[in-house]
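>>> Quick check, what structure comes out for this input:
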Amino acid sequence: MSAFCRDCLNDIALHDDAMTADFLCPNCGSPRILAHRELHQLSLCHIDCDAFYASVEKRDNPELLSKPVIIGGGKRGVVSTCCYIARTYGVHSAMPVYQAKKLCPHAVFISGDMAKYRTASQQIRQIFDQMSPSIEPLSLDEAFIDLTGTEKLHGDIPAKIIALAVARIEQDIGITVSVGLSYNKFLAKLASDLNKPRGFSLIGKAEAPALLAPMSIAKIWGVGKVMQKKMKSDGISQIGQLQHLDLKYLITKYGVMGDRLYHFSRGEDSRFVKSQRPTKSISNEITLQEDLSDYAALKSLLWKLCEKVSGRLKEKNYAGMTVTLKLKTSSFRQITRSSTLDSPTQMAETLYKVGARLLEPECNGQCYRLIGIGMAGLCGTEQADQPDLIEGGRAKEIKTERLMDDIRRKYGKNIIKKGRNLL
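Alright, predicted model coming up:
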C-alpha cells in the first residue's frame, strides 16, 4: 500500500495490515499518515476551509482560540458560520442568531468582516494557482482543483502537492483546511466532509460503491429536503438502494434527477472542473434590525448597499446593464423589481437613483425586513459611463465619483464620503 506522512512528506513502505490507528511516521513520529491503494492514481480534489470566517477571527485574536465563536449578529440575523467549539452546542450555519444565543449564550458573537475574509481567500487562491491551472472556486472558502497531468510539472504525485499546499496555508495564512481527493467531483466533495477539521480523505474507484451504500441519499448533490421526502415515501433512504435500481426506472420516477441518482450512487460523475465561472451578477443586501416601511429610512440604507455593489464592480472591472431591487416583507414574501439601463454602469450614484426609483412605489405602508440591490447583465467597462454618451448632469456626477474613488485609493476608503452617508 502506498503511503506518506502529511507532516514531513516522507514516503512510507506499508504492508496492507501494517496501518493501524496508533501507527506513527518512522521519520518524524507524526500520526498523520496518508495511505491508500490508489494514492498515485487520484488527482481531483476538493479543498474546504474549516469554519473559515471564525478561523480568520481566531487567527487575528488569539484570545478567542478556546472560546465558541459565532459569525453573525443582530436580532434578525442568521449564523454565517461558527467554530467547531460552538458546533458542539448544536449551533450551525443558517441558524437564526437568537436561537444560537439560546444554545450557546456564552459564545463570542462577531458581525463579520467580508473585506478581511476576501483578502484571506485571495491569499489561499494564490497558493492554489501554483498547484494547477484547473481551479473551480465555489465560494470564498472552497474550490475544486484538478491536478491531472501535473506530476511532471511538480515532480511528485497530486496527493503530496496538495499536502504541501495545505501546510503552506496553515503556516502562511494561519487557517486550516480539509481535503477530499478522488477521481471525480462528487466523491472529492464528499470526501472533504468525512474527517473535518484538518482532514485529508481519499476515495478510490475500487471502494466507492461499497463506501456509498450505507450513506443517506442526502449526501447526493442536489437531493434536498423535498427530494428526500419524495424518495423516502418511495422507500429509498440509503444510496445503496439506488445501486439496485436501473437507469430507466429512476428517470421515469424522478425525471432528469434520476440520471444523476443512478450514476452518483455508483460513484460515477462526468463533470469537469470548470476553470472559469463567469460572474452573472453582483449584489448586496441587509436584514433589518426592525421592520421598516418609511421610504426615507429605506432609501438611506439603499445608498450604503449601492456603494458596496459599486465598489465590487469597480474592483472586478465589471459594469452592468440591469439594476434589481430586492425586498422581503415582514411575512417573508419576496419582492423584486428590475430596470434595464440604456448603457452599462458601475457608478454607485446611478445605481442608487435607479434603485430609489424602484423603491418608491413599494413604500405604500408595507413593512420590510430586508432590502437589497444588485447589478446583472455584467460586461466589461469599455462602454461604461462614457461622458460623450450621457447628459451633462450625470457626466458631472460620474466625474465627481471617480475623483472620490481616486482619493479613497490613495488615503483609505473612509477618508471621504457623501453627505447622505450621515443620514
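>>> contacts, neighbours, all on C-alpha from now
Noted.
>>> Quick test: name the residue nearest the centre of this protein.
Compute the mean C-alpha point of the chain, and by CA atoms, centre = their mean the closest residue is Ser139, 2.6 Å away.
>>> so what's the closest residue to Asp342 other than its chain neighbours up against?
With CA to CA, 6 or more residues apart in numbering as the criterion, Asp342 has its nearest non-adjacent residue at 7.4 Å, and that residue is Met321. For Met321, the contact set (CA atoms under 8 Å, 6 or more residues apart in numbering) comprises Thr340, Leu341, Asp342, Ser343, Pro344, Thr345, Met375, Ala376, Gly377, Leu378.
>>> mind running it again at 10 Å?
339-346, 375-379, 384 (CA atoms under 10 Å, 6 or more residues apart in numbering).
>>> element containing it?
Under the criterion of DSSP states H and E, Met321 resides in strand 320-329.
>>> which secondary structure elements does the next helix or strand after that strand contact?
The helix or strand immediately downstream of strand 320-329 is strand 334-345, counting by DSSP H and E. Packing partners of strand 334-345 (3 or more CA pairs under 10 Å, 6 or more residues apart in numbering; DSSP states H and E): helix 295-315, strand 320-329, helix 348-359, strand 368-376.
>>> Reformat the ones you listed as CSV; add distance to Ala120.
Shown next, in CSV, are the helices and strands packed on strand 334-345 (distance: least, CA to CA, whole Å):
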stretch, distance to Ala120
helix 295-315, 16
strand 320-329, 27
helix 348-359, 26
strand 368-376, 24
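>>> Comparing these, which comes out most buried?
strand 368-376 (a mean of 23; mean count of other CA atoms under 10 Å).
>>> isn't Asp48 right up against Ile175?
No: between Asp48 and Ile175 there is no contact under CA atoms under 10 Å: 11.0 Å.
>>> Give me the common contacts of those two.
Arg198.
>>> For Ser339, see how far away the residue nearest to Asp342 is.
8 Å (CA to CA, to the nearest Å).
>>> To compare against the first, here's the next sequence to fold:
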Amino acid sequence: MIIHLDMDAFFASVEQMDNPDLRGRPVIVGGSSDRGVVSTCSYEARAFGVHSAMPMVLARRLCPQAAIVRGNYRRYGELSNAIMTSLCDFSPLVEPASVDEAYMDATGLERLFGPLDELMAAIKARVFEVTGGLTCSVGAAPVKFLAKICSDVNKPNGVFILHPEKVDAFLCALPVGKIPGVGKRMVQNLQDMGIRTVGQLRHFSPEAMERRFGKWGAVLYERVHGRDNRKIETGRAAKSESAECTFAEDTRDRDFLQRMLMAHAERVGTSLRKHGYKGRTVTLKVKFCDFKQVTRSRTLEEPINATETIFQIGCQLLAELSFPQPVRLIGLGVSGFDAPANQLFLPGTGKAAGQNLDPHVEAKRQKLDAALDSLRQKFGGQAVQRGRLFTLAQQENTPERVNNGKGDGVDKKPGGGRRAQ
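Model prediction:
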C-alpha cells in the first residue's frame, strides 16, 4: 500500500497558527495587489469560492473580509523540512511531492506500527507534533495516483483507505476530473463526448485514447484501469529550474521584458550552479492579459548553466514570439539535466540558427559567473549586479516561483514589477 499525505491549506494554516488573530477567519496568502494571484487560502475563505491560482481581484470580490498576507515562505520551508523528516521515522521510502505533500511506501509497516489505520493515525499525530499544531489529510491505496486521490476524499484532517478489492467500484464512480493530470480543458473535451465518469471512459481502447490525447492518452488508459507502475523515489533528481513573475501593468515593451529575462536567467543560473546542474533545454513562458499562455523551448547540443547563455536563448525565443495581447507574466526555465539532446532541428532553429555553443565563450561566461557567485555568497545577494538590471524597477507583485522540479520548491520573495511610465 502507498500512503499519500497532504497538508491542509498549508500556507494559510501556518499563518493562522502563528497569528492567533487570524484563527477562524478567512485568510488568503498571495500577492497583495489586484495583479497578484492566490497562492492558497484557508478553508474559511474557500467557503466563499476562493481557490488557489485565482486572480486576487476576484478573490477580494468574493471574500472582501478576508485577511490577505504575503506569506512567510522561509517559515513554510522550515516546517516542510520538519514534516518530511518526521515521515522518515516511519519508513525509509518517503518521496516528497511538493512543499506540503509526500508519498510513503507502507508495505510491511504493519509489523512495526500495527494495522494501516493505526499507522496513518500515528503519522497524523507525529506531523501535528513536529509542526506545533498543523493538520494533514492522509490517503492509502495500492498505487500512487489513487493514494493522492484518497487523501482528498475526507479533507480536511481526514483519512481514507482504498483496499485493492474496492478499487474498480471506486474508480468507476469517480468523476474524470479527479484523475491527477486531467485538467479543466480535458474535462470539457470529455464531457463534450458525453463522458463524465471514469467508468464511461473505460469503454475506450488504448489505441483510441492515444489517438485522441496523444502520449498522455496511453497513461490515462492505465490510470482509469487502476494501474500505476511508478515506485516511491527517495532521491529524485531535479528535472527543471525556473523563475517567473507577474507585472503590475500589462506591457508590450520588449526592452523591459528582456531585462526581466535577465533577472530570471540570473536566478535560474545561480541556482543551477549552486546545485551542480546543467540543462540542455531553455523554455520561455509568456502569459498575456487575456490569461492565454504560450511556451517556447529550444534544446541545445550541450548542457548549460551560464547566466548569459540562458538569457541569450531566452531573448531569441522572445524575439520569435508575436504579441497579440499585452504581456501579463514572463518566465524562463532550464530543463533536460541528464537527457541527451534529441530535438530535431527545423530550418531557422537549433544548429541552423547557430545554436552550437562556442566553448571559449562558454568558458569565459562560466568564469564570470563563478566570480559573481563567490562575491554574492560572501557579501550578500545584492553585492554585485549586472548592468542590464540597473534600470529594472523592483516593486512588489505576485510571489515569484522558483521551481527545482523535485517538488520541494517554495514561493520566493516577490519579483520585479514594471514601474509606471
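>>> follow-up on the earlier one: of the contacts of Met321 of the first structure, which is the nearest to Pro214 of the first structure?
Ala376 (42.8 Å; CA to CA).
>>> what number of residues lie near the residue nearest to Cys172 of the second structure when sequence neighbours are not counted?
Sequence neighbours aside, Gly199 is the residue nearest to Cys172 of the second structure in space, at 3.8 Å (criterion: CA to CA, 6+ apart). Using other CA atoms under 10 Å, Gly199 of the second structure has 19 other residues around it.
>>> Is Gly199 of the second structure in contact with Tyr221, as I believe?
No: in this structure, Gly199 of the second structure is not within contact of Tyr221 by CA under 10 Å, at 11.5 Å.
>>> Cys41 of the second structure pairs with which position in the first structure?
Alignment note (TM-score structural alignment): Cys41 of the second structure maps to Cys82 of the first structure.
>>> what's near enough to touch that match?
With CA under 10 Å, 6+ apart, Cys82 of the first structure has these contacts: 50-55, 68-72, 91-93, 100, 107-110.
>>> For the buried ones among the residues you listed, write the corresponding ChimeraX selection.
The ChimeraX command for the buried members of the contacts of Cys82 of the first structure (criterion: 16 or more other CA atoms under 10 Å) is given here:
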select :50,51,52,53,54,55,68,69,70,71,72,91,92,93,100,107,109,110
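>>> Among the contacts of Cys82 of the first structure, name the ones in helices.
Phe52, Tyr53, Ala54, Ser55, Ala100 (DSSP state H).
>>> which residues in the stretch 101-250 of the second structure form helices?
110-113, 116-131, 144-151, 167-172, 184-192, 198-201, 206-213, 215-224 (DSSP state H, counting those that start in this stretch).
>>> Which one of the ones you listed lies nearest to Arg328 of the second structure?
That would be helix 184-192 among the helices of the stretch 101-250 of the second structure, by CA to CA, at 21.4 Å.
>>> so how far is the closest one from its chain's centroid?
Mean-position distance between helix 184-192 of the second structure and its chain equals 23 Å (CA atoms, centre = their mean, to the nearest Å).
>>> same deal with stretch 243-261 of the first structure?
The answer for stretch 243-261 of the first structure is 30 Å, by CA atoms, centre = their mean.
>>> just stretch 142-154 of the second structure next, same as before
Counting by CA atoms, centre = their mean, stretch 142-154 of the second structure comes out at 19 Å from the chain centroid.
>>> repeat for stretch 223-239 of the first structure
26 Å.
>>> cool, and stretch 90-101 of the second structure?
16 Å.
>>> what span of the first structure lines up against that stretch?
Stretch 90-101 of the second structure maps onto residues 131-142 of the first structure, going by TM-score structural alignment.
>>> Buried ones in the matching stretch, by neighbour count?
Under 16+ other CA under 10 Å, the buried positions of stretch 131-142 of the first structure are Met131, Ser132, Ser134, Ile135, Glu136, Pro137, Leu140, Asp141, Glu142.
>>> Would you tell me which one of those residues comes nearest to Asn421 of the first structure?
Leu140 (28.5 Å).
>>> quick one: common contacting residues for Met321 and Ser339 of the first structure?
Shared contacts of Met321 of the first structure and Ser339 (CA under 10 Å, 6+ apart): Met375.
>>> thinking again about what came up before, list the ones among the buried residues of stretch 131-142 of the first structure that fall in strands.
Among those, DSSP state E puts Ile135, Glu136, Pro137, Glu142 in strands.
>>> In CSV: the residues you listed, plus distance to Tyr249 of the first structure.
Formatted as CSV, these follow (distance: CA to CA, whole Å):
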residue, distance to Tyr249 of the first structure
Ile135, 35
Glu136, 33
Pro137, 35
Glu142, 35
